[in-house]
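A.B. asks: Let me see the structure of the following:
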Amino acid sequence: MEPSQEYMYAHVSIDCAIFGFDGNELNILLIEKEGTAAQKLPGSLIYQMEDTDSAAGRVLCELTGIRKMSLRQFRCFSSPDRAMDPDDVAWLEKTYGRPVGRLITIAYLSLCRINRTLSAAARRKAAHWCPVSDLPAMPFDHNRIAEEALCEIRQWTESEPAMLFELLPVKFTMAELRALYEAIYLRRFDIRNFCKKIARIPYIVRLDEKQTDVAHRAAHYYKFDRIAYNQLRQSM
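C.D. replies: Next up, the predicted model:
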């Protein structure tokens, strides 16, 4: 049998792309690559008796201490050269205590409010939020995973816009909502046109409440109305 036709022997891992919004730009959660100064996405090889969804939940809990967060599988990364860098291979084999050849990862994506407190375990792993505009060079193909995750968020914006409100406070201003769209699409939106478009969306509801203790003109708060959203979806 030719080498190109040999059946592969592979390890399967989980990597999680967890995004938060700080009011100005999207951030992604990174951890230190143990024993090095490099940074990476949170991830792990899966256990023998563990499915991928359970592994993703375990990785998230071990990193953040958060047990209830929606994680969605969005892509498999299986290029044969994912673990070709000798430093990456050496780190894997030292960390997991076994030879690692072909490495396939199932990537999960989650959106959360950035003010969620990271656990002490997370701090020991030097977990931190990093702006997506300032990502370092990461091991394996983690930069590509982060890029593909951002593309997935853009698709959610079109097909499942309710997901975006996981990134915003319960009450938010029009400026915060516009900043979120600009962070996702990496471009500016005309303020007037954006406000007109949002005003036509029935599930984004303007409240009577306004900002307080601000130096500029106080803006109205808005909220996401899930009942109105579901009704609209059912009628489509």
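A.B. asks: C-alpha only now, for contacts and for neighbours.
C.D. replies: Noted.
A.B. asks: Mind listing what's buried along the helix ranked longest in the chain?
C.D. replies: Identified as the longest helix of the chain according to DSSP state H is helix 142-159. In terms of neighbour count (16 or more other C-alpha atoms under 10 Å), helix 142-159 has its buried residues at 142, 143, 145, 146, 148, 149, 150, 153, 154, 157.
A.B. asks: and for comparison, fold this next one:
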Amino acid sequence: MKAKVLLLIILAFFLSSSLTTPTYFSELGKFVILVHDVSPAYISQIERLASIINEYGLQEKTYLFVIPNHGGGMPIEKDKRFMDLLENLSSWGYHIELHGYTHVGREFKCSREEALSKIELGIKIVKAEYFIPPRYAISAGAREVVLANNLTVIERFYLYSPEGMVYPILNREYTWRISKILYTYQFSRAASAYKNTKGTFFLSLHPTVVDNPEGVKFLHEFFKIVREDLG
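C.D. replies: All right, here's what the predicted structure looks like:
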């Protein structure tokens, strides 16, 4: 049984390792936080997550990927508390970006026409520079539409620029349903990857990380390493 667990860990590490050298983006620097699923559904979690990020002075390193109409029934422009929160976070240095439109299913695994409709709705509400497709699922045609609207597309392994360039990236999420059993392994992986990469390190998070004690522990310990490294 122990041998099987060890094999699974080794396999997971291999599959999560990029076979290409991650790109360093001078405009982003060594470290970036990508917060997915920013919507009124998680407003209390976003507030708590922001307080941790603020504690380590990482506001300007944080990109909040907003869902303009979560589930098709949560238009952010009609939620004053949420819009006020975004305005405050922006004034503190956070970047407000776009994460699909409704986040229902694999919504950008779609036709060019459907993608254009959703992007036009999204950019009317969120003035963004970056776009992450929900679940990282996007068709080639939809990607072309997003890029044509001058949005940089961040996917799991690559970043696509409106200028037509494709860059390999190191983009990882270590805190999704993190448990006590796997905490040491996940934290060690993250710390090692951050220390050893020569490219920009993208740390993906979801707001619900703050609902998990192990997730909160990870944030404090990892952000401390980053803060000491960045000075």
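A.B. asks: Just give the TM-score of the two.
C.D. replies: TM-score for the superposed chains, counting by TM-score structural alignment, normalised by the length of structure 2: 0.26, backed by 102 aligned residues with a C-alpha RMSD of 5.9 Å.
A.B. asks: ok, back up a step: who's in contact with the following helix or strand past the longest helix of structure 1?
C.D. replies: Sequence order places strand 172-173 as the next helix or strand after helix 142-159 of structure 1, per DSSP states H and E. Applying C-alpha atoms under 8 Å, 6 or more residues apart in numbering, the external contacts of strand 172-173 of structure 1 come out as 219, 220, 221, 222, 223.
A.B. asks: Which residue, neighbours along the chain excluded, lies closest to the third one?
C.D. replies: Just to be clear, that refers to residue 221 of structure 1. Nearest in space to residue 221 of structure 1, with sequence neighbours left out and distances taken as C-alpha to C-alpha, 6 or more residues apart in numbering, is residue 173 at 4.8 Å.
A.B. asks: Just give the number of residues close to that neighbour.
C.D. replies: 20 (other C-alpha atoms under 10 Å).
A.B. asks: With residue 131 of structure 1 as the reference, measure out to it.
C.D. replies: Separation of residue 173 of structure 1 from residue 131 of structure 1 (C-alpha to C-alpha, to the nearest Å): 21 Å.
A.B. asks: Now do the buried residues in the lengthiest strand in structure 1.
C.D. replies: In structure 1, taking DSSP state E as the definition, the longest strand is strand 10-21. Buried residues in strand 10-21 of structure 1, counting neighbours by 16+ other C-alpha under 10 Å, are found at 12, 13, 14, 15, 16, 17, 18, 19, 20, 21.
A.B. asks: The second one and residue 110 of structure 1: what is the separation?
C.D. replies: To tie it back to what came earlier, the one meant is residue 13 of structure 1. Here the criterion is C-alpha to C-alpha. By it, residue 13 of structure 1 lies 17 Å from residue 110 of structure 1.
A.B. asks: where exactly do the helices run in structure 1?
C.D. replies: Taking DSSP H as the test, the helices found in structure 1 are 52-64, 86-96, 120-124, 142-159, 174-185, 191-199, 226-235.
A.B. asks: mind putting those in TSV, distance to residue 30 of structure 1 included?
C.D. replies: Converted to TSV, these look like this (distance: least, C-alpha to C-alpha, whole Å):
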stretch	distance to residue 30 of structure 1
helix 52-64	10
helix 86-96	17
helix 120-124	10
helix 142-159	10
helix 174-185	18
helix 191-199	32
helix 226-235	31
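A.B. asks: and residue 26 of structure 1, which of those is closest to it?
C.D. replies: Distance to residue 26 of structure 1, taken as C-alpha to C-alpha, is lowest for helix 174-185 among the helices of structure 1, at 5.8 Å.
A.B. asks: Find the nearest non-adjacent residue to residue 103 of structure 1, please.
C.D. replies: Nearest residue to residue 103 of structure 1, sequence neighbours excluded (C-alpha to C-alpha, 6+ apart): residue 11, at 5.0 Å.
A.B. asks: Could you point out the longest strand of structure 2?
C.D. replies: Determined from DSSP E, the single longest strand within structure 2 is strand 31-38.
A.B. asks: Can you verify residue 146 of structure 2 is assigned to a strand?
C.D. replies: No: Residue 146 of structure 2: not assigned to a strand; according to DSSP: H, G, I helix; E, B strand; the rest coil it is helix.
A.B. asks: That one against residue 154, yeah?
C.D. replies: No: in this structure, residue 146 of structure 2 is not within contact of residue 154 by C-alpha atoms under 8 Å, at 11.0 Å.
A.B. asks: Have a look at those two and say which one is more surrounded.
C.D. replies: Ranked by neighbour count (other C-alpha under 10 Å), residue 146 of structure 2 and residue 154 place residue 146 first, with 26 against 19.
A.B. asks: What distance do you get for that one to residue 226 of structure 2?
C.D. replies: 32 Å.
A.B. asks: and if you look at residue 52 of structure 2?
C.D. replies: With C-alpha to C-alpha as the criterion, residue 52 of structure 2 and residue 226 of structure 2 are 13 Å apart.
A.B. asks: What of residue 97 of structure 2?
C.D. replies: Distance, residue 97 of structure 2 to residue 226 of structure 2, by C-alpha to C-alpha: 23 Å.
A.B. asks: Tell me the helices and strands packed up against whatever helix or strand residue 84 of structure 2 lives in.
C.D. replies: For residue 84 of structure 2, the host element (DSSP H and E) is helix 80-91. Judged by 3 or more C-alpha pairs under 8 Å, 6 or more residues apart in numbering; DSSP states H and E, helix 80-91 of structure 2 is in contact with no other helix or strand.
A.B. asks: buried residues in the strand or helix carrying residue 142 of structure 2?
C.D. replies: Counting by DSSP H and E, the element that carries residue 142 of structure 2 is helix 140-148. By 16+ other C-alpha under 10 Å, the buried positions in helix 140-148 of structure 2 come out as 141, 142, 143, 144, 145, 146, 147.
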